[in-house]
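Undergrad: Sequence and predicted structure are below.
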Amino acid sequence: MSLENEQDPTAYDRTYVLDNRLTLQWYPQRVVAMAQTGSMLELGLGHGYSTEYFAKTFQRYQVVEGSQEMIDRFRKRFAIEGVDIAQGYFEDFETAERFDSIGMGFVLEHVDDPAAIIRRYAQFLSPGGSIYIAVPNAESLHRRLGHAAGLLPDIYALNSADLEFGHKRYFTLESLVTMVQGEGLEIRKVEGLLLKPITTQQMLDLNLSEAILQAMLKVGVDYPELCNSLLLQASRPA
């Protein structure tokens, strides 16, 4: 279950539903594969996929969410225990608590100053803790192929759907690593989320089996520079 079917249907079609189902179910699984399962602070409720997964995995789990409407919607649709939701803007959040893991899943493409968000939340890490950042990848294989075929004039430009969903930027592997290192963090691991060689609409038209879709996720782990999205683990220097 997710929050996506509560979106305005004019702003959310089935192609994005498939992308979200694949990527947002895979993202928390990959984070947990890398993380300590003590405490977790996550930025945003999103579509509810990671919230549901993390709440069952971490001993202590808190979410920062700016929208009271999203919090109310989440509480209405999910009967999940162990989720502590703090209402407030990411930029203003304060806590004396320190967390083993901090999740920034598909957040930094939406905010005004992503480097400032990383800088702010790095101070909330416990010793040895990690930040997990997932962002869309401008240089994904399907975008590169679309550009080479003349279907996508500029792989780095935002399209109308990006703007409708509140995206302010794309990232590349290089730009993400440079930004994170610029905030004094060390890169621990980088993985890819969803290696798709064609557009989501083409995937739907081909009626690909679930086994093939899952293979796109599994194979993509080792090829971040070609994947639909990037997942990066970073920590403060020892």
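TA: Nice, thanks for sending it over. Numbering: from 1, shown residues only.

Undergrad: Only C-alpha atoms from now on, for both contacts and neighbour counts.
TA: Fine.

Undergrad: could you point out which element follows the biggest strand by length in the chain?
TA: Ranked by residue count under DSSP state E, the longest strand found in the chain is strand 125-136. Proceeding N to C from strand 125-136, the next assigned helix or strand is helix 141-148, under DSSP states H and E.

Undergrad: Show residues contacting that following helix.
TA: Helix 141-148 is touched from outside by L152, P153, D154, I155, L195, K196, P197, I198, T199, L226, C227, N228, with contacts defined as Cα atoms under 8 Å, 6 or more residues apart in numbering.

Undergrad: Swap in 6 Å and give it another go.
TA: L152, P153, P197, I198, L226 (Cα atoms under 6 Å, 6 or more residues apart in numbering).

Undergrad: By neighbours, which of these wins?
TA: L226 (26 neighbours; other Cα atoms under 10 Å).

Undergrad: Hmm, that residue is touching P136, no?
TA: No. Counting by Cα atoms under 6 Å, L226 stays clear of P136, with 11.0 Å between them.

Undergrad: okay, now the one to match up with it:
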Amino acid sequence: MAHDYSSRYDPDTDFDRHYTVATGTRIRRWFRPGDAVLELGCATGLMTSLFAERDVTVDAVERTPAYHAAAQARGLPRVTVHLTDMDDFSSPRRYEHVVAAHVVNELPDPLGLLRRIREEFLAPGGLVHVSLTNPYSLHRLVAMEMGLLEAPEALSDRGRALATVEIFDGDRLEALAREAGLTCVHREPVLLKPLTNAQLAELPDAVIAGLDRVARRFPEHGALNYAIFVAGD
């Protein structure tokens, strides 16, 4: 994974921060005091900062030096930020929560990562939290009707610029997880996205929050799919 787009993409200021906060808020609802959390691909640590507000310890892994430095600079309590590729990260401990938010779509071998999470990182009874772009998000369906995308899962120019390898839906994610020995126990959408990021950025934050809440009424069409997995029998 040699892609480094940190010079042209700031996760703290881009509209994507709304997805990060919405997803991180969902994930931390499952935390219990004293839990150990592994976050794979923490970028600048925005989601990590939400986790640090709970009584948990966090190992956050980030391969990009600029993002790693930004995450370190937050000085988050009970958080260790590791500068390494997730393929090279190892730990003697097991984690009650392993978070892979918006990373499996950047990997040539997402199945391999899910297998490694189950075999090397997940504690007995632990939860794996995965989020990724939903190809059936409203904005992608609109783009398809306008002739801007050939298919829901087609890569956009922005996606290519941000190292997206493939876009796959929640059902495909569940199938990959099953192959890796993981069972889905919860799935929900994140933020209903009728317009592009640039267009949504013109709206007040209260409207964005409303679009996130209303996403539960359209579970197949959120901007992201968020799923939780446990080790299968």
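TA: In hand now; what should we look at? Values in this document were obtained by computation on a predicted structure and should not be read as measured data.

Undergrad: I'd like the TM-score for the two structures, please.
TA: Scored by TM-score structural alignment, normalised by the length of the second structure, the superposition of the two chains gives a TM-score of 0.88; 226 aligned residues with a Cα RMSD of 2.2 Å.

Undergrad: which residue is nearest the middle of the second structure?
TA: A101 (1.7 Å; Cα atoms, centre = their mean).

Undergrad: didn't it look like it was pressed against V130?
TA: Yes. Using Cα under 6 Å, A101 of the second structure is in contact with V130, at 5.2 Å.

Undergrad: Make sure L231 of the first structure is indeed in a helix.
TA: No. Counting by DSSP: H, G, I helix; E, B strand; the rest coil, L231 of the first structure falls outside a helix, being strand.

Undergrad: Do I have it right that it meets R188?
TA: No. Counting by Cα under 6 Å, L231 of the first structure does not reach R188; the two are 10.9 Å apart.

Undergrad: For these two, indicate the residue with more neighbours.
TA: L231 (26 against 14).

Undergrad: Map that one across to the second structure for me.
TA: Mapped onto the second structure by TM-score structural alignment, L231 of the first structure lines up with Y226.

Undergrad: S131 is in contact with its match, correct?
TA: Yes. Counting by Cα under 6 Å, Y226 of the second structure touches S131, with 4.3 Å between them.

Undergrad: Buried ones in the longest strand of the first structure, by neighbour count?
TA: L125, S126, G129, S130, I131, Y132, I133, A134, V135, P136 (16 or more other Cα atoms under 10 Å).

Undergrad: And that strand against the second structure, how far off on average?
TA: Strand 125-136 of the first structure, aligned to the second structure and superposed, deviates on average by 0.7 Å (mean Cα distance after the TM-score superposition for the first structure).

Undergrad: In the first structure, what stretch matches the lengthiest helix in the second structure?
TA: When the second structure is parsed with DSSP state H, its longest helix is helix 17-28. With TM-score structural alignment applied, helix 17-28 of the second structure matches the range 21-32 in the first structure.

Undergrad: Need the counterpart of F99 of the first structure in the second structure.
TA: So, by TM-score structural alignment, F99 of the first structure is matched to Y95.

Undergrad: Make sure that match is actually in contact with A123.
TA: Yes. The criterion here is Cα under 6 Å, and Y95 of the second structure meets it with A123 at 5.0 Å.

Undergrad: Tell me which stretches of the first structure form strands.
TA: 39-43, 60-65, 84-87, 99-105, 125-136, 186-193, 229-235.

Undergrad: Could I get those in CSV, plus columns for distance to L213 of the first structure?
TA: Below are the strands of the first structure laid out as CSV (distance: least, Cα to Cα, whole Å):
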stretch, distance to L213 of the first structure
strand 39-43, 27
strand 60-65, 29
strand 84-87, 32
strand 99-105, 21
strand 125-136, 18
strand 186-193, 12
strand 229-235, 15
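
Undergrad: sorry, back to before: closest one to V180 of the first structure out of the contacts of helix 141-148 of the first structure, please.
TA: Of all the contacts of helix 141-148 of the first structure, V180 of the first structure sits closest to L226, with 19.6 Å by Cα to Cα.

Undergrad: gap between the aligned partner of G170 of the second structure in the first structure and S126 of the first structure?
TA: Counting by TM-score structural alignment, G170 of the second structure lines up with L173 in the first structure. The spacing between L173 of the first structure and S126 of the first structure, counted by Cα to Cα, to the nearest Å, is 26 Å.
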